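J.: Quick check, what structure comes out for this input:
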Amino acid sequence: MSTKPSKALETFPNPQPGRDYTIRMRIPEFTCLCPKTGQPDFAEMRLEYVADKTCVELKALKLYIWSFRDEGHFHEDVTNRILDDLV
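T.: Sure thing, here's the model as predicted:
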């Protein structure tokens, strides 16, 4: 697997598709650039979902989050973009 930022989100088959259970991830190191000032902007993201047929692969998610580091985004916009990509 790559060790470079990537917009590719990978999944794997849910090992228990017949059971509802919650997957929670805390991502304390989210960074992007403020689109107005160009300064680093920091946030903590929390992802919580009930898996259906697939689960998000954690390493791919980390590389995906890393891909925003050098891009300018308002947190409100990037939050919704990440949600769209995950859905």
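
J.: CA only for contacts and neighbour counts going forward, please
T.: OK.

J.: And the closest residue to residue 68 other than its chain neighbours, how far from residue 69?
T.: Excluding the flanking residues, the one nearest residue 68 by C-alpha to C-alpha, 6 or more residues apart in numbering is residue 32, at 5.4 Å. Separation of residue 32 from residue 69 (C-alpha to C-alpha, to the nearest Å): 4 Å.

J.: Which of the two has more residues huddled nearby?
T.: residue 32 (23 against 18; other C-alpha atoms under 10 Å).

J.: Is the more buried one in a helix, a strand, or coil?
T.: strand (DSSP: H, G, I helix; E, B strand; the rest coil).

J.: One more, please, to line up against the first structure:
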Amino acid sequence: MGYNERHAKSGITAPLPDIETFPNQYKGYEITIEIPEYTAICPKTNLPDFGTVTIRYMPNKACLELKSLKMYIHAYRDLGIFYENAVNRILQDVVKSCRPVWATV
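T.: As a prediction, this is how the structure comes out:
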């Protein structure tokens, strides 16, 4: 049995914890956060997926608060979502939380 639309969309709109922020005090610098303990569940096989997530961004008025970011990433642990979709969802949520000058995941 192959992949289907349900597999492809799994987890994309799942509720996840908010990523908190704090006021940025400086301008014109880059932040890199490497998270080696990312895990999720493959929506097709139900097997665990492991990976490293690297977030790079230039803050504008707010910076990501690391404890809430860790709790946010931890929430993926029991979520059925493809890694490729998770990367895009993480980027979307990072941008929504801190409105950076730019960001990559």
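
J.: Any idea what the TM-score is?
T.: With the length set by TM-score structural alignment, normalised by the length of the first structure, the two chains reach a TM-score of 0.88; 80 aligned residues with a C-alpha RMSD of 0.9 Å.

J.: if we can go back for a sec, and the residue nearest to residue 68 of the first structure, what's its match in the second structure?
T.: Using TM-score structural alignment as the criterion, residue 32 of the first structure maps onto residue 40 of the second structure.

J.: swap in residue 45 of the first structure?
T.: Match for residue 45 of the first structure (TM-score structural alignment): residue 53.

J.: Can you get me a residue count around its match?
T.: Residues near residue 53 of the second structure, counting by other C-alpha under 10 Å: 19.

J.: for it, what are its contacts?
T.: Applying C-alpha atoms under 8 Å, 6 or more residues apart in numbering to residue 53 of the second structure gives the contacts 34, 35, 36, 38, 87, 105.

J.: so residue 22 of the first structure touches residue 50, yeah?
T.: Yes - counting by C-alpha atoms under 8 Å, residue 22 of the first structure does reach residue 50; the two are 4.6 Å apart.

J.: between these two, which one's more packed in?
T.: residue 50 (13 against 10).

J.: Thank you kindly, that will do.
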